[in-house]
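Asker: Sequence first, then the predicted structure, then my questions.
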Amino acid sequence: MIAGRRPLGRSGVTVGELAFGAAGIGNLFTPLSDEQAAEAVAAAWECGVRYFDTAPHYGLGLSELRLGRALRGRPRDAYVLSTKVGRLLDPVPTAGDDLSHGFAVPATHRRRWDFSAAGVRRSIEDSLERLGLDRIDLVYLHDPDDHARPALEKAYPELERLRAEGVVGAIGIGMNQAELPARFVRETDIDVVLLAGRYSLLDQRGLTELLPLADRHGVGVVVGGVFNSGLLADPRPGATFDYATAPEELLSRALELKDLCGRHGVPLRAAALRFPFGHPAVASVLVGTRSAAEVRDAAAMLRHHVPDALWADLKEQGLIPADAPTP
């Protein structure tokens, strides 16, 4: 079982150490049956996972539909569900496929960036309808890389109003970069940052400013992408880093990490999952899983003992920064 629940800011929303990332059950890259998706969510529940994250972007709403169905019979107060705003889904008359966006689904809708106040309201209403649930616990601004101004000036104030109204429990920002989330921590009253791929054994950019800032401001951090899209799960030629083939130097470093972990009897996946918890701002690690087997593996790896000597050796070998906090 996954133990421990940690608060997200001052919101009252608490999350466990392991979160279920639901992009996979939205047919990320390859198709998945409804039954396989339901089995993945059921396995997460059996392993003690009580935080589930989705988004309209994931499979053009398919992830929300499947996750909502899988959770509908569960006690609503027993789990936390998050989704995201920033992309509205507009129906199109002729469906092609959505593989250009990475999802093996018919392109029955098109994504439209919208960080307006009205767009935020509509997005949440649409998500509630797809999920078939009565409320959303946590809402993230999703990837506003090229939309910083409307996200700050329009979307964020609307999320703040929705939180005040009790429509959502907590609000935050989810991105694959650390710089803009740091600005939100400085300038707004968000509860949480979902930081993907920027605080891992291979990439510690989040440590430069965002994580210390979040800690000082009492903002929770959920770390996603701890395997950096695959390289730290299984380092081998052709493995991916940030959704592209990993450069040779990063592959070499990942293999060094795997070798040193192996000398301590620790799977690399276990060290990758445990590493973020060295920082006091980190509340949870979110892992994208698409099958019951992957869920059970993530839960087992998170429970695996990682000795202090491994962290010391990683620092001594220069594989992680000497000042990186470790569990």
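Answerer: In hand now; what should we look at?
Asker: from here on, contacts and neighbour counts on C-alpha atoms
Answerer: Will do.
Asker: In terms of helices and strands, where is A19?
Answerer: strand 18-21 (DSSP states H and E).
Asker: Next SSE downstream of the longest strand seen in the chain?
Answerer: Secondary structure assigned by DSSP state E gives strand 87-97 as the longest strand of the chain. Once strand 87-97 ends, the next helix or strand along the chain (criterion: DSSP H and E) is strand 106-113.
Asker: Mind giving me the packing neighbours of that next one?
Answerer: Secondary structure elements in contact with strand 106-113, counted by 3 or more C-alpha pairs under 8 Å, 6 or more residues apart in numbering; DSSP states H and E, are strand 87-97.
Asker: Give the buried residues for the strand it packs on.
Answerer: Residues of strand 87-97 classed as buried by neighbour count (16 or more other C-alpha atoms under 10 Å): R87, L88, L89.
Asker: closest to R296 among those residues?
Answerer: Nearest to R296, judged by C-alpha to C-alpha, of those is R87 at 31.3 Å.
Asker: Is it correct that that closest one is in contact with R112?
Answerer: Yes - under the criterion of C-alpha atoms under 8 Å, R87 makes contact with R112 at 5.3 Å.
Asker: hmm, back to that, can you lay out the buried residues of strand 87-97 as JSON lines showing distance to G265?
Answerer: Listed next are those as JSON lines, based on distance: C-alpha to C-alpha, whole Å:
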{"residue": "R87", "distance to G265": "44"}
{"residue": "L88", "distance to G265": "46"}
{"residue": "L89", "distance to G265": "47"}
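Asker: between these, which is nearest R50?
Answerer: Closest to R50, out of all of the buried residues of strand 87-97 and judged by C-alpha to C-alpha, is R87, at 25.6 Å.
Asker: Setting aside sequence neighbours, what's the nearest residue to the closest one?
Answerer: What sits nearest to R87 in space, not counting adjacent residues and going by C-alpha to C-alpha, 6 or more residues apart in numbering, is W113, at 4.6 Å.
Asker: Test my guess that the one you found contacts L88.
Answerer: Yes - taking contacts as C-alpha under 8 Å, W113 lies within contact range of L88: 6.4 Å.
Asker: Quick check: the gap between the nearest residue to D143 once chain neighbours are set aside and V85.
Answerer: Leaving aside its chain neighbours, D143 sits nearest to M175 (4.9 Å; criterion: C-alpha to C-alpha, 6+ apart). Look at M175 and V85: by C-alpha to C-alpha, to the nearest Å, they are 12 Å apart.
Asker: Now the common contact residues for the two.
Answerer: The contact sets of M175 and V85 overlap at H142 (C-alpha atoms under 8 Å, 6 or more residues apart in numbering).
Asker: The two: who's more crowded?
Answerer: Neighbours per residue, other C-alpha atoms under 10 Å: of M175 and V85, the larger number sits with V85, 30 against 21.
Asker: List the residues that contact the more buried one.
Answerer: A55, P56, F115, V120, S123, I124, V139, Y140, L141, H142.
Asker: ok, and here's another one to check against it:
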Amino acid sequence: MKVGERRLLGRSDVPVTALSFGSAAIGGLYAPVPEGVETVRRALELGMRYLDTAPHYGAGTAERLIGEALEGVPRDSFTISTKAGRLLRPRRPGEEPDDQGFVDEPPVKREWDFSGDGVRRSLESSLERLGLDRVDVVLLHDPDEHEDEVYAEAYPALAALRDEGIVGAIGAGMNQAEMLTRFVQRLDLDVVLCAGRYTLLDQSALSELLPACAERGTSVVIGGVYNSGLLAGGTTYNYTAAPAELLERVERLRVVCDRHEVPLRAAAMRFPFGHTAVASVLTGCRTPAEAEDNAALFERDVPEDLWTDLRDGGLLAADVPVPSRGDR
């Protein structure tokens, strides 16, 4: 599989590349990122022509860096998505900074807003930070506590933006599968971004979300394929310390991958493509070297026998679809 292979989102004409660029890291997640612009440019050169961002990432920092990196890049050569649900406003005197895990943020505060007006204002502000006149996709971002407002206001606003031709595709991005499933079943979405719920460690999206997407013709972008680092050599799972049983399971996965001379990270990136609803896998990069490493790992050959051995070892259930050599 090649990094730059393209698929369309749902029934839209918006293309995404098989490997896409997630920008939370360059927003300063947990540590400063001095090479953010260079990292975006290198990702584009390597074929990651779908870029995903959000106002939340570094309180606008990621969007501004992407905008700088895209200066002079032909607009029809890339696809970009941003998100709505958090508006940014200047901090008032005496207000404490947000504690969201991002460093070196500008002096702003995040405020939840899934109103119709909030969705449009969020998009307008994102376009200003990006220096673009349009984005291709808008996703509702983490509406876990705002489901009713999504149905009443946020989704109608997104649908209007699509109907007016202002954006090409709409959807939602979350760290859970259950609410995304309800959105897919009840709304006309082109895409969902599901983070951490369809990985080598967690296939909870397989029970309802992925079948619903396949039935409705909704594409899926998979984020969090390393489960916040555990499948990439770290010790955190879903942003907390991993329990011993998961550390042991990861070691068993690694042993099987080593037997086939495939890095565990390469298998983790390839795994989601076993399901036909998956259009793209999204990974974050902090440096140009990390972008190069991700691209090289993504294109590694993963033999079908590896998936067979994972099933035989009880590390994947028999009904979990796995990639084949014929998969794009």
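Answerer: Received, thanks. Source: prediction; values computed, not measured.
Asker: quick one: which of the contacts of V85 of the first structure sit in strands?
Answerer: Those of those lying in strands (DSSP E): V139, Y140, L141, H142.
Asker: can those residues go into a markdown table with extra columns for distance to L202 of the first structure?
Answerer: Below are these laid out as a markdown table (distance: C-alpha to C-alpha, whole Å):
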| residue | distance to L202 of the first structure |
| --- | --- |
| V139 | 28 |
| Y140 | 25 |
| L141 | 25 |
| H142 | 23 |
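Asker: and which of the residues you listed is nearest F29 of the first structure?
Answerer: H142 (19.7 Å).
Asker: quick revisit: spell out for me the PyMOL command that would select the buried members of the contacts of V85 of the first structure.
Answerer: To isolate the buried members of the contacts of V85 of the first structure in PyMOL, using 16+ other C-alpha under 10 Å:
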select buried, resi 55+56+115+120+123+124+139+140+141+142
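Asker: quick one: D203 of the first structure from H147 of the first structure, how far?
Answerer: Taking C-alpha to C-alpha, one finds D203 of the first structure at 24 Å from H147 of the first structure.
Asker: With G61 of the first structure instead?
Answerer: Taken as C-alpha to C-alpha, the span from G61 of the first structure to H147 of the first structure is 22 Å.
Asker: higher neighbour count, the two?
Answerer: Neighbours were counted for G61 of the first structure and for H147 using other C-alpha under 10 Å; G61 has more, 20 against 13.
Asker: coming back round to it: the strand holding A19 of the first structure against the second structure, how far on average?
Answerer: Mean deviation of strand 18-21 of the first structure relative to the second structure after superposition (mean C-alpha distance after the TM-score superposition for the first structure): 0.4 Å.
Asker: Could you find the closest non-adjacent residue to the spatially most central residue of the second structure?
Answerer: Computing the C-alpha centroid of the second structure and ranking residues by C-alpha atoms, centre = their mean puts G223 first, at 3.8 Å. Leaving out its chain neighbours, the residue that sits closest to G223 of the second structure by C-alpha to C-alpha, 6+ apart is A195, at 4.2 Å.
Asker: Would you confirm that that neighbour contacts D202?
Answerer: No - applying C-alpha under 8 Å as the test, A195 of the second structure and D202 come out as separate, 10.5 Å apart.
Asker: Which one's more surrounded, those two?
Answerer: For the pair A195 of the second structure and D202, the greater number of neighbours falls to A195 (24 against 13), based on other C-alpha under 10 Å.
Asker: which residues touch that one?
Answerer: G173, M174, N175, Q176, I222, G223, G224, V225.
Asker: just those residues now: which is nearest P156 of the second structure?
Answerer: With C-alpha to C-alpha as the yardstick, the closest approach to P156 of the second structure among the contacts of A195 of the second structure comes from G173, at 16.6 Å.
Asker: Compute the inter-axis angle for the helix or strand containing the closest one and strand 137-141.
Answerer: Element membership for G173 of the second structure (DSSP H and E) is strand 169-174. Here strand 169-174 of the second structure runs at 30 degrees with respect to strand 137-141, directions being taken by axes from the mean of the first three to the mean of the last three C-alpha atoms, to 10 degrees.
Asker: contact partners of strand 169-174 of the second structure?
Answerer: Under the contact criterion C-alpha under 8 Å, 6+ apart, strand 169-174 of the second structure has outside partners 9, 12, 14, 136-144, 158-159, 162, 180, 189-195.
Asker: Inside strands: which ones of those?
Answerer: Members of these lying in strands (criterion: DSSP E): V137, V138, L139, L140, H141, V191, V192, L193, C194, A195.
Asker: Quick one: map the fourth one onto the first structure.
Answerer: Under the alignment (TM-score structural alignment), L140 of the second structure pairs with L141 of the first structure.
Asker: V193 of the first structure versus its match, what's the distance?
Answerer: Distance, L141 of the first structure to V193 of the first structure, using C-alpha to C-alpha: 9 Å.
Asker: What of T326 of the first structure?
Answerer: Separation of T326 of the first structure from V193 of the first structure (C-alpha to C-alpha) stands at 20 Å.
Asker: Which of these two has more residues huddled nearby?
Answerer: The neighbour count for T326 of the first structure versus V193, taken as other C-alpha under 10 Å, is higher for V193 (30 against 16).
Asker: thinking again about what came up before, could I get the buried residue list for the strand holding G173 of the second structure?
Answerer: So, applying 16+ other C-alpha under 10 Å, buried residues of strand 169-174 of the second structure: A169, I170, G171, A172, G173, M174.
Asker: and the angle for it with strand 191-195?
Answerer: 20 degrees.
Asker: post-alignment, strand 169-174 of the second structure versus the first structure, mean distance?
Answerer: Its matched residues in the first structure lie on average 0.3 Å from strand 169-174 of the second structure after superposition (mean C-alpha distance after the TM-score superposition for the first structure).
Asker: Hmm, G196 and the residue nearest to the centre of the second structure touching each other?
Answerer: Yes - counting by C-alpha under 8 Å, G196 is a contact partner of G223 of the second structure at 6.1 Å.
Asker: mind listing what the aligned residue in the second structure for D242 of the first structure touches?
Answerer: Using TM-score structural alignment, the partner of D242 of the first structure in the second structure is N238. By C-alpha under 8 Å, 6+ apart, the contact list for N238 of the second structure reads G196, N227, S228.
Asker: Same question for L257 of the first structure.
Answerer: Contact partners of L257 of the first structure, counting by C-alpha under 8 Å, 6+ apart, are L268, L314, L319.
Asker: Could you dump those residues into JSON lines with secondary structure and neighbour count added?
Answerer: Shown next, in JSON lines, are the contacts of L257 of the first structure (DSSP: H, G, I helix; E, B strand; the rest coil; neighbours: other C-alpha atoms under 10 Å):
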{"residue": "L268", "secondary structure": "helix", "neighbour count": "24"}
{"residue": "L314", "secondary structure": "helix", "neighbour count": "18"}
{"residue": "L319", "secondary structure": "coil", "neighbour count": "17"}
